[in-house]
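Participant: requesting a structural model of the entry that follows:
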Amino acid sequence: MSTICWTEAGTSCTAGWHSENAAPPPLRVVVADDSTKADTAYRLACEGTALLWRGDFHNARQLMQAMARRIDRKAPRGGGSPAESFHLHRRARRHRARVLGRLLVRLDVGHGLDLRRAPDVREACAEAYGPPSGPTAVSLTELLGVIGAHEWRRRGVEVPALGARVHPHYGVFSPVRGEYVDLVAQAPLPGGAVAFDLGTGTGVLAAVLAKRGMARVVATDISARALACARENVRRLGFADRIDVADPGLFPAGRANLVVCNPPWLPGRPNSTVEQGVYDADGVMLRSFLTGLAVHLEPGGEGWLVLSDLAEHLGLRSRADLLALIEAAGLEVVGRLDTAPRHPRARDAADPLHAARARETTSLWRLAVR
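Facilitator: Model (predicted):
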């Protein structure tokens, strides 16, 4: 584990460094507390200096919000084309994440947080990080994400298509956008009893397929966290006898009558662990699904590609590009179901990408071997 070093009360101190986003440990760390002004914290963080918080926990959150306001005031406003606007927005989000990520807290040997008015974060940190390995510094923004994920995991997310809740783990994309789940619940099933769910995440689509009557569903993911999450949800929902959560990978061995894939919808580099469910650099998962589908389908089987067209409205991928990928893979489109997004951002006129989001359609493409 990497370490960070700082001086406190005339004493040299060290702690382990942990970053889910693989950010390198800061080279310079100073102590900050309730007397630290937002302008000072913002300037130091922009210069690359990390601030290890030693004051009141709620004051740390207020300081972070004040720093965020200063960042947002200086953020660029739009671009010429939708693609330029998107790239400006992503660059601004990366800068925001870097600066705010320099406000740190120290977890003790048991994942405890020794700050005034601090919540008990031990269970949340154990879920996200595993067993503690000594005092560790993490960014406050990451810790708040860990706390939020713990609450999502505890309460779960209602899935009307299942009539039940699924419980996402930290770093696993939550099925809060229910329209894609509804598409899988409504599309006409091909004949046969075996289905693959590629990139299963929480296992929600595998569960929907099992509830619809598929006798055997094999769920895959490249993320160990997602696989653990899916196994837990499969057990909770009572489908352990019909859903097999496989080892890490994309396609499992063998063939299926139905192969379902809901890849990240936008080509781009994710800024955080959870963004891996939204952004896929160079569209690797989309291409891998399409190129590998034909050899994993039983005769007469179908592949279901669940995909938003937001990338098209942002100028990141054209409809012609998508159709060319489908054709090059030896596939044809035998049907498509469309739905409009229902999430709040689609109606948020203040969102920098509102013009594209307002036109977004989510589709389930039914694909077969030509």
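
Participant: from here on, just use CA atoms for contacts and neighbour counts.
Facilitator: OK.

Participant: how far away is the residue nearest to residue 64 when sequence neighbours are not counted from residue 214?
Facilitator: In space, residue 64 comes closest to residue 100 once its chain neighbours are excluded; the distance is 6.7 Å by C-alpha to C-alpha, 6 or more residues apart in numbering. Separation of residue 100 from residue 214 (C-alpha to C-alpha, to the nearest Å) stands at 46 Å.

Participant: same thing with residue 282?
Facilitator: 33 Å.

Participant: between the two, which has more neighbouring residues?
Facilitator: residue 214 (21 against 12; other C-alpha atoms under 10 Å).

Participant: following up with a second sequence; could you model it the same way so I can compare the two?
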Amino acid sequence: MTTDPNQFVFPTVTWRDDAGEHSARWRSEAAVPAPKRIVPADDRTSADAAYRLASEGTALLWRGDFQNARQLLQAMTRRIERKPRKQPASPIDAFNAHRQAQAQRARTLGMLLIPLEADYSIALRRAPEVKDACREVYGEAAQGAQASVVSLRELLGLIGAHEWRKKGVEIGALGARIHPHYGVFSPVRGEYVDLVARAPLPTHTLAFDIGAGTGVLAALLAKRGVARVVATDTDARALACARENVARLGLSGQVQVIEADLFPPGRAPLVVCNPPWLPARPSSPIERAVYDPASGMLRGFLDGLAAHLEPRGEGWLILSDFAEHLGLRSRDALLAMIDAAGLKVIARDDIRPVHPKAVDPSDPLHRARAAEVTSLWRLGAK
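Facilitator: Presented below is the predicted three-dimensional model:
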């Protein structure tokens, strides 16, 4: 493998076939390192051979029928799922084993690669049209751009995200659809939205939404009658997504979306935050909406809240106790963070999640998921 001068952004991968040596740009939105060895594969490649090569760290560049590549990926997935799992001794052992298995699964299944032409077309039989999906994630293809390769698994994720972005997610409490962008946490788990929809508003003048994501909570606050909402985020995709959703809903006059690390300037009578729920290190940029290393965003919100609340104002912390059931953070530790930040608990509203994994006994984290409760903590300065 060689790399071009922009190696940290666009590594270049090489491989050989009967026609000689070839190279292309490596693409990975999950920041997966470029594979060191690539071999051609096509419709004659068996699932057993593909799985063996992928498990050994050899990537397969597909040259056959696109739909057959999808079937091969499914066959490789079945081989992974056949492997017996040891029963972990504790919830945290189960969590660590689950993450390790998911990482190994992603590495193995990510070894089946698809070639993209410079304009994002796929020159394979029965290949779908993916140009729009690719442009939404990669940007417009530059003039003179190089052909690239991407894992089929990631490409299917791009296609799925494109479809979700087009049709949107129905939000009952909002009475409208939110259209998530690729890499922005989709509000498919609606319980946290329902909590914000039913909590008593301490103000109708101004609210801050910290970590806006798709903009769903900012839009909901505006729909509930808050005259001005300032929503913040640091992620470029989230900022673009929130602004698009706010505009689509006709709320641009009420909601301002700005780039800021946690809090905007000033104080507000209501400050809302729905941070990532699990204090663990993300294994890819896309996981940052789920994992909060060392509870960094949670601590930052709590530690800065009192300085950004108006007198008698409220901070709304929306947080699942999933981490508590996994042994990653205790309730006492959370309460100690709140107290150390000069805050007090005014009230708490709880709701149980209703997503499919909560009732799936085959899920390796089922015990923790079945006990999970999502809470809206109403906090005030001491």
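
Participant: which position in structure 2 pairs with the residue nearest to residue 64 of structure 1?
Facilitator: Under the alignment (TM-score structural alignment), residue 100 of structure 1 pairs with residue 109 of structure 2.

Participant: please apply the same query to residue 231 of structure 1.
Facilitator: Per TM-score structural alignment, residue 231 of structure 1 is aligned with residue 243.

Participant: is it correct that that match falls within a helix?
Facilitator: Yes - counting by DSSP: H, G, I helix; E, B strand; the rest coil, residue 243 of structure 2 falls inside a helix.

Participant: what's the burial count for it?
Facilitator: 23.

Participant: where do the helices sit along structure 1?
Facilitator: Counting by DSSP state H, structure 1 has helices at residues 38-46, 57-73, 82-100, 122-129, 140-155, 178-186, 204-211, 224-237, 284-293, 310-313, 319-328, 354-357.

Participant: to residue 172 of structure 1, which of those helices lies closest?
Facilitator: Proximity of the helices of structure 1 to residue 172 of structure 1 was assessed by C-alpha to C-alpha; the nearest stretch is helix 224-237, lying at 5.7 Å.

Participant: that closest one vs structure 2, average distance?
Facilitator: By mean C-alpha distance after the TM-score superposition for structure 1, the fitted helix 224-237 of structure 1 averages 0.3 Å away from its aligned residues in structure 2.

Participant: so which bits of that helix are buried?
Facilitator: Within helix 224-237 of structure 1, the residues scored as buried using 16 or more other C-alpha atoms under 10 Å are 225, 226, 227, 228, 229, 230, 231, 232, 233, 234.

Participant: check the offset of stretch 265-275 of structure 1 from the chain's centre.
Facilitator: Distance, stretch centre to chain centre, for stretch 265-275 of structure 1: 7 Å (C-alpha atoms, centre = their mean, to the nearest Å).

Participant: what's the end-to-end length of it?
Facilitator: Stretch 265-275 of structure 1 has an end-to-end distance of 11 Å (C-alpha to C-alpha).

Participant: mind checking how far the aligned residue in structure 1 for residue 203 of structure 2 is from residue 257 of structure 1?
Facilitator: The alignment partner of residue 203 of structure 2 in structure 1, by TM-score structural alignment, is residue 191. With the distance defined as C-alpha to C-alpha, residue 191 of structure 1 ends up 7 Å from residue 257 of structure 1.

Participant: between the two, which is the more surrounded one?
Facilitator: The residue with more neighbours, out of residue 191 of structure 1 and residue 257, is residue 257; 21 against 12, by other C-alpha under 10 Å.
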